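*Asks:* Mind folding the following:
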Amino acid sequence: MAIKENLQEIKNTFINPDCLLVAVSKTKPKEDLQEAYEAGIRDFGENKVQELVDKQPQLPSDIRWHMIGHLQRNKVKYIAPFVHLIHGVDSFKLLKEINKQAKKAERTIPCLLQVHIAEEDSKFGFDETELLQLIESGELKTLEHVEIKGLMGMATFTENEEQIRREFSGLKSLFDKLKTLPLPANMKMEELSMGMSGDYLIAQEEGSTMVRIGSAIFGARG
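*Replies:* Now for the predicted structure:
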């Protein structure tokens, strides 16, 4: 099935039509991205900086590029001039580096704070206590070139839908809790990025505003 048909099929299943679909195009050739672009997709997610940097100049300039993978501090400078949203910010050190490189690029970079919700050690992110401490410390106010738009989380890789739902529900509760707090001016709880090809419907039921879908659009990765 072609990419256009896959996209239409996915969109038809969306519970929340306002939920943003980020097409995860990692390892896929630019021709596949162009096909998705022609089918109306403008938001593409990559998990490796090198791939993002390689693809960006070869594709239409109105694409919004999302960095969805684990981002190393020494790689931030390569994407700072153009990245639309960094999903996986998992430490204050990384935020400081993003702020530094955004200042050099004379722009403000939107970010999501990654929260560790999975029962897997392999996933990155803040826990609730660390997040609350970061907010209360006042350190976020010092980052004038970073705008925190919300939270991101990845559920455990499991067939157990109850567990996935529990993890997403917990993240939504934290998201709602943060909304009630006095947040710094550069932090807003607007976006909740959760859900991928296998669990995006559960994520939408639990309040996701943004899903990251790859294999269901582009087919399995070789």
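*Asks:* For the rest of this, base every contact and every neighbour count on C-alpha atoms.
*Replies:* OK.
*Asks:* need the strands for the protein, in chain order.
*Replies:* 20-24, 43-46, 64-67, 85-89, 109-115, 146-153, 187-193, 210-213 (DSSP state E).
*Asks:* how about these, which one is nearest Asn99?
*Replies:* Among the strands of the chain, strand 146-153 comes nearest to Asn99, with 5.4 Å by CA to CA.
*Asks:* if I pick the residue nearest the centre of the chain, what's in contact with it?
*Replies:* Centroid check for the chain by CA atoms, centre = their mean gives His87 as the closest residue, at 3.2 Å. Shown in contact with His87 (CA atoms under 8 Å, 6 or more residues apart in numbering): 66-69, 111-114, 151-152, 193.
*Asks:* roughly how far apart are Lys100 and Met1?
*Replies:* 44 Å (CA to CA, to the nearest Å).
*Asks:* compare with the first, here's sequence two:
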Amino acid sequence: MAVNFNNYRQVLQQLEPYKAKLVAVSKTKPVEDIRDLYAEGQRIFGENYVQELVDKAGQLPQDVQWHFIGHLQSNKVKYIAPFVGMIHGVDSLKLLAEISKQALKHHRVIDCLLQVHIATEETKFGLSETELFQLLEQAGSLAGVRIAGLMGMASNTDDETQVRREFAGLKTLHNAVKEKYFPGDEFFKELSTGMSGDYKIALEEGSTLVRIGSLLFGARNYA
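*Replies:* You can find the predicted model right below:
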């Protein structure tokens, strides 16, 4: 399936009043589809797999802003550290320290979002609120990373009230973290919540980055 440009333009219209940004999730999709959206002006693309991201980055313009949005293993950081724009799912001090180490090797500072577990499913990754504050207490010496905000994935449910409650709770936590650790910091401003099925609720609850794939590129074929 080719890019759905009508959906793309509708999503941009939805984002405009909130001044939020679109991360076009291009995982498993061909380079040609990314080029098509690039030609429309889209610059931020999200990938879940390190090797796929490295391969695509080598074939596309250098002004693409690549966001890694999957679960990142520490031993894979070195492959994306030279060019990745933002890493969304940082859920441990060990991973944050490795990102900092690899970034400094390339004289870079990489923007990172700390992933908080807000869903009911135990299978989803993320820090508890206690773990988040523990990490923040220990992360100040890492010169190769910039903590730019928080990220979360809502429960996979049709209960919009629950989804809204989870997004709202993360926004409240974001505000608390900013007040305690980043007062006056212009960089700690991002809240990455919302995907194809729930991004409108996420926007209403403070999201600044929505991660949308299937609405733009169609369903994925993992075969």
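*Asks:* sorry, back to before: ranking the contacts of His87 of the first structure by neighbours, who comes first?
*Replies:* Met152 (31 neighbours; other CA atoms under 10 Å).
*Asks:* Now tabulate the contacts of His87 of the first structure in JSON lines and tack on distance to Asp32 of the first structure.
*Replies:* Output for the contacts of His87 of the first structure, formatted as JSON lines (distance: CA to CA, whole Å):
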{"residue": "His66", "distance to Asp32 of the first structure": "17"}
{"residue": "Met67", "distance to Asp32 of the first structure": "18"}
{"residue": "Ile68", "distance to Asp32 of the first structure": "18"}
{"residue": "Gly69", "distance to Asp32 of the first structure": "20"}
{"residue": "Cys111", "distance to Asp32 of the first structure": "26"}
{"residue": "Leu112", "distance to Asp32 of the first structure": "27"}
{"residue": "Leu113", "distance to Asp32 of the first structure": "29"}
{"residue": "Gln114", "distance to Asp32 of the first structure": "28"}
{"residue": "Leu151", "distance to Asp32 of the first structure": "29"}
{"residue": "Met152", "distance to Asp32 of the first structure": "26"}
{"residue": "Ser193", "distance to Asp32 of the first structure": "23"}
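*Asks:* any idea how far the residue nearest to the centre of the first structure lies from Phe124 of the first structure?
*Replies:* The spacing between His87 of the first structure and Phe124 of the first structure, counted by CA to CA, is 12 Å.
*Asks:* which neighbours do the two share?
*Replies:* Gln114.
*Asks:* tell me the contacts of the counterpart of Gln58 of the first structure in the second structure?
*Replies:* Using TM-score structural alignment, the partner of Gln58 of the first structure in the second structure is Gln59. Applying CA under 8 Å, 6+ apart, we find Gln59 of the second structure in contact with Val31.
*Asks:* Can you pull out the residues in contact with stretch 17-28 of the second structure?
*Replies:* Here stretch 17-28 of the second structure has contacts from 12, 15, 34, 42, 44-49, 52, 67, 203, 207-214, 216-217, 220-222, using CA under 8 Å, 6+ apart.
*Asks:* List the buried residues for that stretch?
*Replies:* For stretch 17-28 of the second structure, the neighbour count (16 or more other CA atoms under 10 Å) marks 20-27 as buried.
*Asks:* just those residues now: which is nearest Ser74 of the second structure?
*Replies:* Lys27 (19.9 Å).
*Asks:* Can you select the buried ones from the contacts of stretch 17-28 of the second structure in PyMOL?
*Replies:* Buried residues within the contacts of stretch 17-28 of the second structure, by 16+ other CA under 10 Å, are selected in PyMOL with:
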select buried, resi 15+34+42+44+45+46+47+48+49+67+203+207+208+209+210+211+212+213+214+216+217
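*Asks:* Could you tell me how many residues sit around Lys29 of the second structure?
*Replies:* When neighbours are defined as other CA under 10 Å, Lys29 of the second structure has 21 of them.
*Asks:* correct me, but it touches Gly218?
*Replies:* No - here Lys29 of the second structure does not reach Gly218: they are 9.3 Å apart, not a contact under CA atoms under 8 Å.
*Asks:* Could you identify the longest helix within the first structure?
*Replies:* The single longest helix within the first structure, with elements called by DSSP state H, is helix 161-179.
*Asks:* I would like the residues contacting it, please.
*Replies:* Counting by CA under 8 Å, 6+ apart, 115, 117-118, 128, 150-151, 153, 155-156, 158, 188-189, 192, 194, 199, 202-203, 206-208 sit against helix 161-179 of the first structure.
*Asks:* Which residues are in contact with the residue lying closest to Leu215 of the second structure once chain neighbours are set aside?
*Replies:* Nearest non-adjacent residue to Leu215 of the second structure, counting by CA to CA, 6 or more residues apart in numbering: Ser196, 5.9 Å away. Residues near Ser196 of the second structure by CA under 8 Å, 6+ apart: 211-215.
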